[in-house]
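# Below are the sequence and a predicted model for it; my questions follow.
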Amino acid sequence: MTDPRSQHPFWMREEIHEQPDAVAAALTDQAEGIARMAAALRAARPRRLFLVGTGTSFHAAQCAAWFARLEHVPLTTMAVPAHDFVTYPIALTSDDAVVVISHRGTKHYTGKALELARAAKVVTGLVTGQGPHEAPAGVVVLRTCHQDRSSAHTVSYTSALAVLMLLLADYADCSDDERLRRVILDLPTQLAAALQTEAVVRELAERYAGRQRVYFVGGGPHAVTASEAALKVKETSYIVSEGFAVEQMLHGPMQAVEASDLVVAVAPSGPSTQRIGDLLNAANEIGAARIAVMSGGESLNADASIQIPPTRESLSPLTSVVALQLFAYWAAVTRGKNPDCFRLDEPRYKRASGRFAL
């Protein structure tokens, strides 16, 4: 990390606020590459598209797969962790295509995933950040934004996800394509509106900073956002934080919730809202604090709410995650942690990181 910071404002907050401009630039600058990749997919006519990534990049892959499902993109789109894609390889055929998501572009398993795809001679793409790293010959490279200066990646996540969404919309090439493209290209406006939640989010992060554990829950694509939010809290506050699909949470994990915990529901308007309501009612009986991230007039049993701008459900993971990135940031600052450094300022964690390579 260049030019490290030791106090607020840390790099993480700056990069959260860069997201509207970064997404706008990525969608504009990569328009030609996106069109080229979409054309290559249409020419190859694959039946399956594998989106491969690790950590936050895997969450981008998962959200993009949900986008394809919700927008009826005529291509079976599956998210696969890079480690599993390499270690338990799929028998790729001419009916397949692969897009690898890796912001750094230098991680071991994402590099191996690219090698497997190229060896199988399938259409292959790489969504990555700006930098000198090169992709193998024959790979369509879509570069998103600068390298995150904070180890808690934010701007690279939303930039990669927006590029993937536009790629899938371009591939679909259906009657609704232009309307969908316009909404995607308007995402920077939506992200800017989501940033306006910061004052509310900061107050809530400070209010609940003493909670023992944080559970994020959502349904459908919002379960992915719940996992990403939990990851950001782990990376920055170093506390127990979990992300669950709402039904999975109700089938066992709910029994671990205590009155000293916080439950955050990622609940923009959608078909899972009612089930989220059931979960919040249960959390209330236990005595846990409850926050709901909402985009409309939903009536949910929460102690507080964060209102994000309404948009298509397939795109709302981008707006809801901005509010939750801010929550993770302010929770870390309130706890006296440096959200940029990946805990490498503590000798034992620095030694631990030397025990493995990414």
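Looks like it came in fine.

# going forward, measure contacts between C-alpha atoms and count neighbours the same way
Will do.

# Who are the contact partners of Asp261?
Asp261 is in contact with 211-215, 288-289, counting by C-alpha atoms under 8 Å, 6 or more residues apart in numbering.

# how near is it to Glu203?
From Asp261 across to Glu203, the span is 17 Å (C-alpha to C-alpha, to the nearest Å).

# on that earlier part again, considering the contacts of Asp261, which possesses the most neighbours?
Val214 (26 neighbours; other C-alpha atoms under 10 Å).

# my guess is it contacts Ser260, does it?
No: the criterion here is C-alpha atoms under 8 Å, and Val214 misses it with Ser260 at 9.5 Å.

# hang on, Gly287 packs against Val257?
No: with contact defined as C-alpha under 8 Å, Gly287 does not count as touching Val257 (9.2 Å).

# Sticking with Glu247, tell me its helix or strand.
Per DSSP states H and E: Glu247 is located in helix 246-250.

# ok so, going back, of Gly287 and Val257, which one has the most company?
Remark: of Gly287 and Val257, Val257 carries more neighbours, 20 against 15, as counted by other C-alpha under 10 Å.

# Tell me if I'm right that the more buried one and Arg290 touch.
No: look at Val257 against Arg290 with C-alpha under 8 Å: they stay out of range, at 11.7 Å.

# which residues are in contact with both of these two?
Ala283.

# Then Val217 would be within a helix, right?
No: per DSSP: H, G, I helix; E, B strand; the rest coil, Val217 lies outside any helix segment and is strand.

# could you list every residue that touches it?
So Val217 contacts 223, 226, 243-246, 249, 263-266, 276 (C-alpha under 8 Å, 6+ apart).

# Comparison target, given below:
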Amino acid sequence: MCGIIGIIGKAPVAPLLIEGLKRLEYRGYDSAGLATLVNGHIERRRAEGKIARLEALVGSSPLAGTIGIGHTRWATHGRPSETNAHPHATDRVAVVHNGIIENFQELREELEAAGRRFETETDTEVVAHLLTHLLDQQKTPQQAMGIAMERLKGAFALAVIFAGRSDLMIGARRGSPLAVGYGDGEMYVGSDALALAPFTSRICYLEENDWVVVTSRGGEIYNGAQKVEREIKQTAMTGARVGKGNFRHFMLKEIYEQPAVIGDTLQRYVNPLARTIEMPALPFDFATLPRLTIVACGTAYLAGMVAKYWFEQIARVPVELDIASEFRYREAPLPPGGAALVISQSGETIDTLAALRYARSQGQKILSVLNVPESTIARESDLVLPTLAGPEIGVASTKAFTTQLTVLACLAISAARARGVIDHKREGELSQALLEVPARAAEVLNHDESIRRIAYDIAEARDVLFLGRGTSYPIALEGALKLKEISYIHAEGYAAGEMKHGPIALIDENVPVVVVAPSDELFEKTASNLQEVIARGGRVIFLSDRKGAKKLGGKAAITVALPEVDSFVAPILHAIPVQLLAYHAAVAKGTDVDQPRNLAKSVTVE
């Protein structure tokens, strides 16, 4: 989860940019960089590693300038390096960027044909060259950004400075947050209001597809070609904690961060130019692995359940999945040469740690998917695959879940390639499907208001059923878990085909039934189950894509039509509406959303 800061100041800004980056270091610490204008020319300082190394570099090689941008970053594909560090620049433009430019390869080929020369394989460099190309065509910076916003696809936040323009900065957001700070003759942009807290308490949050032209006198905000007004708010943000921004609860903020953090996570593992997965060297060889054992608790366990489908269907890897709190008590025999995959947000979950230690005692190599790479589980693993969700404050996991799914999807593709069961073409198709998820996730969030209305109806129910098939079955379980966790409504998730084996007896007009059914190869089977529910008076809330909604939407009481995506990535996308459903139901009931009763963020006692 990368961090952005930009400042138009009265004094040299490099020390202030570094101060802001330090407050964003929780978002990424593999590399960092600054760019300022010195006598109208772009000057950069970039360093691999933590911000202290950048600070030392600027100390030994000072950077003047009263306008500048900064960035702290997790490594994308390849090793962290100065070359890959932001800002990326041409002689006319410097850019810092969070997220993914989905169509960067198409734009890169177009720009290369026009004579632009690229130095890296990053998608960010495309933004710098696109803007430079437009400036070379005599466009103003404002005109160039307006055109760029039409050309760029994906989920991103940008901050840009222009050579020769010491009083101009442009920021933009689509699916990734960006705030504008207002000072006295000074202006700021930041991916997190936390970074701006030392400088100003007056903050404006850009909305989806906004871009802002910032000068020392203020900011003009546009959405498309239309100039718009956004409220400037007084914030009490301090360095004491990660703030909620303009969201009512941390949970909602974290739901809305998902396009950005999924994009950050993808950039860690996907080479967008080659459309390949690039994993670090694993402690075992998938090609000869006899069995993969997945253990986790709660929401992380459900991420593992989705992964079981992926590993078995796509990579043909035999998988055993178990709840960590039960796993070691079964004393399961584990095969020689096998591996265990443990999944945890905190990396401190005591049951998962105990399962890891049991697997280790049975000679298994340990691979972990974690959101806290400095945790106990990390230290006891052979290799950690980090999720780049950033701090998750809400007890009910949201962005940690979808970034876990993102890492596991990448790992499944890598396993399939290692086992020779997919070719390069199919790897490219699956990688492309993943790269489209951040933008599609941002589209899903546009349904927030309609889901809120549905949730206020669900809040009146005593019982709610969630149904799904295939990879949608774990999402149904996750929807039920979320609703139970924060609204205290009794909810159950079932494999849709199991309805006839007992749960169908529960259905009447007072039991809402949430059906998760993307239009995949199991859609017709799920459609049959939906009809059975309707025939017994059940009130169906149908979560599908546009194609599925067209087929069956008229039969359900309520339909939410999500974007169409490859069925491989559908569970990542369909996780978001069930999160929103639970959140708004909890708000309607007046519960403590971020700290629900009896629950803790990390379970560290058995």
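Now that the structure is in, tell me what you want to look at. Predicted model, so just to flag it, every value in this text is computed and none were measured.

# ok so, going back, tell me roughly how far the helix holding Glu247 of structure 1 lies from structure 2 on average.
Its aligned residues in structure 2 lie a mean 1.4 Å from helix 246-250 of structure 1 after superposition (mean C-alpha distance after the TM-score superposition for structure 1).

# which bit of structure 2 covers that helix?
Using TM-score structural alignment, helix 246-250 of structure 1 lines up with residues 496-500 of structure 2.

# Likewise for stretch 259-278 of structure 1?
Going by TM-score structural alignment: stretch 259-278 of structure 1 matches residues 509-528.

# And the matching stretch, end to end?
End-to-end for stretch 509-528 of structure 2, by C-alpha to C-alpha: 19 Å.

# Can you give me the buried ones in it?
510-520, 523, 526-527 (16 or more other C-alpha atoms under 10 Å).

# Between the residues you listed, which sits nearest Arg379 of structure 2?
Val516 (37.4 Å; C-alpha to C-alpha).

# Verify the stated contact: that closest one with Phe466.
Yes: using C-alpha under 8 Å, Val516 of structure 2 is in contact with Phe466, at 7.5 Å.

# Give the intersection of the neighbour lists for the two.
With C-alpha under 8 Å, 6+ apart as the test, Val516 of structure 2 and Phe466 both reach Ala476.

# How about residues contacting stretch 239-252 of structure 1?
So stretch 239-252 of structure 1 is contacted by 212-220, 222-224, 226-231, 233-234, 275-276, 279 (C-alpha under 8 Å, 6+ apart).

# make it 7 Å
213-219, 223, 226-227, 230, 233-234, 276, 279 (C-alpha atoms under 7 Å, 6 or more residues apart in numbering).

# can you check stretch 437-457 of structure 2 too?
Contacts for stretch 437-457 of structure 2 (C-alpha under 7 Å, 6+ apart): 154-155, 175, 259-260, 262-263, 562-563, 573, 580-581, 584-585, 588.

# Out of the residues you listed, name the ones that lie in strands.
154-155, 562 (DSSP state E).

# What residue in structure 1 is paired with Leu467 of structure 2?
Match for Leu467 of structure 2 (TM-score structural alignment): Val217.

# Around Gln307 of structure 1, count how many other residues there are.
So Gln307 of structure 1, with other C-alpha under 10 Å, has 20 neighbours.

# who's in contact with it?
Under the contact definition (C-alpha under 7 Å, 6+ apart), the residues listed for Gln307 of structure 1 are 293-295.

# Quick one: the residues in structure 2 that stretch 183-198 of structure 1 pairs up with.
Going by TM-score structural alignment, stretch 183-198 of structure 1 lines up with residues 433-448 of structure 2.

# Next, the distance between the ends of the matching stretch.
Using C-alpha to C-alpha, first and last residues of stretch 433-448 of structure 2 are 23 Å apart.

# just to revisit the earlier point, make CSV out of the buried residues of stretch 509-528 of structure 2 and add secondary structure.
Formatted as CSV, the buried residues of stretch 509-528 of structure 2 follow (three-state DSSP):
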residue, secondary structure
Asn510, coil
Val511, coil
Pro512, strand
Val513, strand
Val514, strand
Val515, strand
Val516, strand
Ala517, coil
Pro518, coil
Ser519, coil
Asp520, coil
Phe523, helix
Thr526, helix
Ala527, helix
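
# So for the alignment partner in structure 1 of Ala416 of structure 2, what's the nearest residue that isn't a sequence neighbour?
Under the alignment (TM-score structural alignment), Ala416 of structure 2 pairs with Ala172 in structure 1. Nearest non-adjacent residue to Ala172 of structure 1, counting by C-alpha to C-alpha, 6 or more residues apart in numbering: Val73, 5.3 Å away.

# Hmm, that neighbour is touching Asp170, no?
No: using C-alpha atoms under 7 Å, Val73 of structure 1 is not in contact with Asp170, being 9.7 Å away.

# higher neighbour count, the two?
Set side by side, Val73 of structure 1 and Asp170 show more neighbours around Asp170, with 23 against 18, by other C-alpha under 10 Å.

# thinking the more buried one is in contact with Arg36, fair?
No: Asp170 of structure 1 is beyond contact range of Arg36, at 9.8 Å (criterion: C-alpha under 7 Å).

# Quick check: the gap between Ala157 of structure 2 and Asp264 of structure 2.
Ala157 of structure 2 is 11 Å from Asp264 of structure 2, by C-alpha to C-alpha.

# Overlap in contacts, those two.
By C-alpha under 7 Å, 6+ apart, the residues touching both Ala157 of structure 2 and Asp264 are Gly99.
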